[in-house]
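**Student:** this is a predicted model, with the sequence first.
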Amino acid sequence: MSDARTQEPVTPPGGDGLLRVRLDLAYDGAGFSGWAAQPGRRTVEGELTDALARVLRDPAVRLVVAGRTDAGVSARGQVVHLDVDPAAWAALPGRAVGRPGAPSPGDALVRRLAGMLPGDVVVRRAGLAPTGFDARFGALRRRYAYRVVDDPRAVDPLRRGEVHVVRRALDVAVMDRAAGALLGEHDWLPFCRPREGASTVRTLLRHGWRRDDGGVLVADVEADAFCHHMVRALVGAALAVGEGRRDEGWPARVLAAGVRDPAVALAPARGLVLEEVVYPPAEQLAAQARRARTFRGPAAGPGRQGAAGGGRVEA
């Protein structure tokens, strides 16, 4: 396939160019060195790209993901897009093409990937994306959950890889109040590992703590986008408050200070799950992608100049 796959917008279904395909997937991050392909390391992108290359017979498959998660971080609602030759897409049902009850190309792709991917990666849906769709820049918001157990009786041995276990009892009410004080658009540099030239301004839409029916503490964290390590830093700060090592107002003071604070510890990757990525209606996709590419500053690094804030999603 040609370099036309990087051009936008992609030709809509029925045109002469490439077709943009959306994949919805889930994965257990425990066995991966994160999403992004890395030489010599097992990654989600690497496994999925290899499987797609075999199914589509295209060694140049290129994926665009809603958010690159780090090592150990899982996802239930990850989204990617790729651009596919129309002939390769139409051929996916194989000999069943044209027969009554034949699967759609998307359904055929899901079934064929299921036979090639390892058990810790599942593609749930595949289909043609609306014109203007961009898995990364088209997203309105991302929602994460972080799960913590502070009572040994609440540990489920069948799900022990999904939660972070702490030894001290946590005050979920004070954690929830401390988290709620951080809502809104801010420069999240105190809670991020910044990348040179990238903005650290984000809008935190939801941040709260609750205890579910099984006694597990759950942090619900939602934003338009996240900078690197932002969710794990927010959880780490909340745990310090919940254990009584810091007072309720401490996370807000850290944020207001505007500088990295070494006292903010990252919570372990275990326990963090990308639950959902939300997109606008089809007619608003292109406009949303343009907005997400617009610089929101300030940016990290000398001169604090950088690109859009809609980029990397947390781990």
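**Tutor:** Ah, there it is.
**Student:** hey, let's count contacts and neighbours off CA atoms from now on
**Tutor:** Fine.
**Student:** dump the residue contacts of Ala223.
**Tutor:** Arg141, Arg142, Arg143, Arg202, Thr203, Leu204, Leu205, Arg206 (CA atoms under 8 Å, 6 or more residues apart in numbering).
**Student:** format these as TSV; extra columns: distance to Leu19 and neighbour count.
**Tutor:** Below are the contacts of Ala223 laid out as TSV (distance: CA to CA, whole Å; neighbours: other CA atoms under 10 Å):
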residue	distance to Leu19	neighbour count
Arg141	25	20
Arg142	25	25
Arg143	28	21
Arg202	32	21
Thr203	32	19
Leu204	34	21
Leu205	33	18
Arg206	35	17
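**Student:** how about the strands in the stretch 51-200 of the chain?
**Tutor:** In the stretch 51-200 of the chain, the strands defined using DSSP state E, counting those that start in this stretch lie at 64-65, 74-84, 121-128, 141-149, 164-165, 184-187.
**Student:** which SS class is Val21?
**Tutor:** strand (DSSP: H, G, I helix; E, B strand; the rest coil).
**Student:** what sits against it?
**Tutor:** Residues in contact with Val21, defined by CA under 8 Å, 6+ apart, are His81, Leu82, Asp83, Val84, Ala126, Gly127, Leu128, Ala129.
**Student:** top of those by neighbour count?
**Tutor:** Highest neighbour count within the contacts of Val21, by other CA atoms under 10 Å: Asp83, with 25 neighbours.
**Student:** and that one, how far from Phe133?
**Tutor:** For Asp83, the distance to Phe133 (CA to CA, to the nearest Å) stands at 11 Å.
**Student:** so what sits against both of these two?
**Tutor:** Common contacts of Asp83 and Phe133 (CA under 8 Å, 6+ apart): Arg20.
**Student:** give me the neighbour count for Arg253.
**Tutor:** Neighbour number of Arg253 under other CA under 10 Å is 11.
**Student:** same question, the one 10 residues further on
**Tutor:** Other residues near Ala263 number 10, with proximity taken as other CA under 10 Å.
**Student:** comparison target, given below:
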Amino acid sequence: MSDEAEDGFVRVRLDLSYDGSEFSGWAKQAGGRRTVQGEIEDALRTVTRSHGTGYELTVAGRTDAGVHARGQVAHVDLPAELWAEHREKLLKRLAGRLSKDVRVWSLTEAPAGFNARFSAVWRRYAYRVTDNAGGVDPLLRNHVLWHDWPLDVDAMNQAAAGLVGEHDFAAYCKKREGATTIRTLQELSLVRGDDGIITATVRADAFCHNMVRSLIGALLFVGDGHRGPEWPGKVLAAGVRDSAVHVVRPHGLTLEEVGYPADELLAARSKEARNKRTLPGVPACDTC
């Protein structure tokens, strides 16, 4: 996965959003399941009349089935001649070809060193939940989780504060062979809006699988009084999955924004992000 397009190709940045309700996640899958990546790549081939050619998207955050995105970022390397021919009309043609639950908002020639995944310095997600006794507004049912216990937002914020920083989040991640679970959680905070919906903002340099939904699951257990505010931090310190930490349903989760450094720092950030991370004082381990 190079940080530069090959000779004769142009790297194009896509800014996009989608309602994940009817998608089996971002990444293409075998068996014909509908995915965001598959749908955009198919549309791209169709509108550029490139049937039989594979243009593969690289994305900032691979969202799971049912998860939404408002500020997703991807890149694709296109032949320079094709880009020159189609660039002025490509956005509108994609709008006419794509399903209404996925939109590409901009297509721009990426600066040198840009990689949608590895150049990112943070991803910001929002998880929305309501404890309204009557349930969720029907118009928001695909984007807000209903929790049928009253929630103490102050207690949840107290618990969240103990999770911010660089830690090994193994207790909140689905382990993947050869992948580190060390992440820097830059922000975890919750606010109840005037409509009663509680929005959790979760921002980190990167996330491991199920991390956001597991963190929210732990905080909900604090919010409804089943655990004290110190409990999520104890789970984190233990470093192993706790059966009491539930992975909440995906539909309340939205990728809101992806942050990148200044253009001149893109390549360096991409190189840094590829390095296997360890915590201070802990030696690197290729098999950990």
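**Tutor:** Perfect, I can see it now. The model shown is predicted, which means the values in this text are computed figures rather than measured ones.
**Student:** quick TM-score on the pair, please.
**Tutor:** After superposition, the two chains reach a TM-score (TM-score structural alignment, normalised by the length of the second structure) of 0.94; 281 aligned residues with a CA RMSD of 1.6 Å.
**Student:** about what we covered before: in JSON lines, list the contacts of Ala223 of the first structure along with distance to Asp150 of the first structure.
**Tutor:** Below are the contacts of Ala223 of the first structure laid out as JSON lines (distance: CA to CA, whole Å):
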{"residue": "Arg141", "distance to Asp150 of the first structure": "29"}
{"residue": "Arg142", "distance to Asp150 of the first structure": "26"}
{"residue": "Arg143", "distance to Asp150 of the first structure": "23"}
{"residue": "Arg202", "distance to Asp150 of the first structure": "30"}
{"residue": "Thr203", "distance to Asp150 of the first structure": "30"}
{"residue": "Leu204", "distance to Asp150 of the first structure": "26"}
{"residue": "Leu205", "distance to Asp150 of the first structure": "26"}
{"residue": "Arg206", "distance to Asp150 of the first structure": "23"}
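**Student:** what's the farthest-apart pair in those residues?
**Tutor:** Arg143 and Arg202 (13.5 Å; CA to CA).
**Student:** before we move on, back to that, shared with the second structure, which of the contacts of Ala223 of the first structure?
**Tutor:** Under the criterion both residues aligned by TM-score structural alignment, their matches' CA atoms under 8 Å, the contacts of Ala223 of the first structure that remain in contact after alignment to the second structure are Arg141, Arg142, Arg143, Arg202, Thr203, Leu204, Leu205, Arg206.
**Student:** of the contacts of Val21 of the first structure, closest to Arg177 of the first structure?
**Tutor:** Comparing those against Arg177 of the first structure with CA to CA places His81 closest, at 37.5 Å.
**Student:** which non-adjacent residue is nearest the equivalent of the closest one over in the second structure?
**Tutor:** Structural alignment (TM-score structural alignment) places His81 of the first structure against His75 in the second structure. Nearest non-adjacent residue to His75 of the second structure, counting by CA to CA, 6 or more residues apart in numbering: Arg13, 4.5 Å away.
**Student:** ok, that neighbour to Lys89 of the second structure distance?
**Tutor:** Taking CA to CA, one finds Arg13 of the second structure at 15 Å from Lys89 of the second structure.
**Student:** same question, Asp19 of the second structure
**Tutor:** Shown here: Asp19 of the second structure relative to Lys89 of the second structure, a distance of 24 Å by CA to CA.
**Student:** can you check Ala204 of the second structure too?
**Tutor:** From Ala204 of the second structure to Lys89 of the second structure the distance is 35 Å (CA to CA).
**Student:** please apply the same query to Leu140 of the second structure.
**Tutor:** Distance from Leu140 of the second structure to Lys89 of the second structure, counting by CA to CA: 34 Å.
**Student:** could you do Glu109 of the second structure as well?
**Tutor:** From Glu109 of the second structure over to Lys89 of the second structure (counting by CA to CA), the distance is 14 Å.
**Student:** same thing with Ala5 of the second structure?
**Tutor:** Noted for Ala5 of the second structure: a distance of 22 Å to Lys89 of the second structure, by CA to CA.
**Student:** and of the contacts of Ala223 of the first structure, the nearest to Ala51 of the first structure?
**Tutor:** Proximity of these to Ala51 of the first structure (CA to CA) peaks at Arg142, which lies at 26.1 Å.
**Student:** that closest one maps to what in the second structure?
**Tutor:** By TM-score structural alignment, Arg142 of the first structure lines up with Arg123 in the second structure.
**Student:** which residues are in contact with its match?
**Tutor:** For Arg123 of the second structure, the contact set (CA under 8 Å, 6+ apart) comprises Gly61, Arg203, Ala204, Asp205, Ala206, Leu255, Glu256, Glu257, Val258, Gly259.
**Student:** my guess is the match of His81 of the first structure contacts Arg11. True?
**Tutor:** Yes. In this structure, His75 of the second structure is within contact of Arg11 by CA atoms under 8 Å, at 6.6 Å.
**Student:** Ala5 and Lys89 of the second structure: which is more packed in?
**Tutor:** Taking other CA under 10 Å, Ala5 of the second structure and Lys89 do not tie; Ala5 has more neighbours (20 against 10).
**Student:** give the contact list for that one.
**Tutor:** By CA under 8 Å, 6+ apart, the residues touching Ala5 of the second structure are Arg11, Asp77.
**Student:** checking it next. Helix, strand or coil?
**Tutor:** Under three-state DSSP, Ala5 of the second structure falls in the coil class.
**Student:** any idea what it aligns with in the first structure?
**Tutor:** Checking TM-score structural alignment: Ala5 of the second structure goes with Val10.
**Student:** could the strands of the stretch 51-200 of the first structure go into JSON lines alongside distance to Trp250 of the first structure?
**Tutor:** Below are those laid out as JSON lines (distance: least, CA to CA, whole Å):
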{"stretch": "strand 64-65", "distance to Trp250 of the first structure": "34"}
{"stretch": "strand 74-84", "distance to Trp250 of the first structure": "29"}
{"stretch": "strand 121-128", "distance to Trp250 of the first structure": "39"}
{"stretch": "strand 141-149", "distance to Trp250 of the first structure": "20"}
{"stretch": "strand 164-165", "distance to Trp250 of the first structure": "22"}
{"stretch": "strand 184-187", "distance to Trp250 of the first structure": "16"}
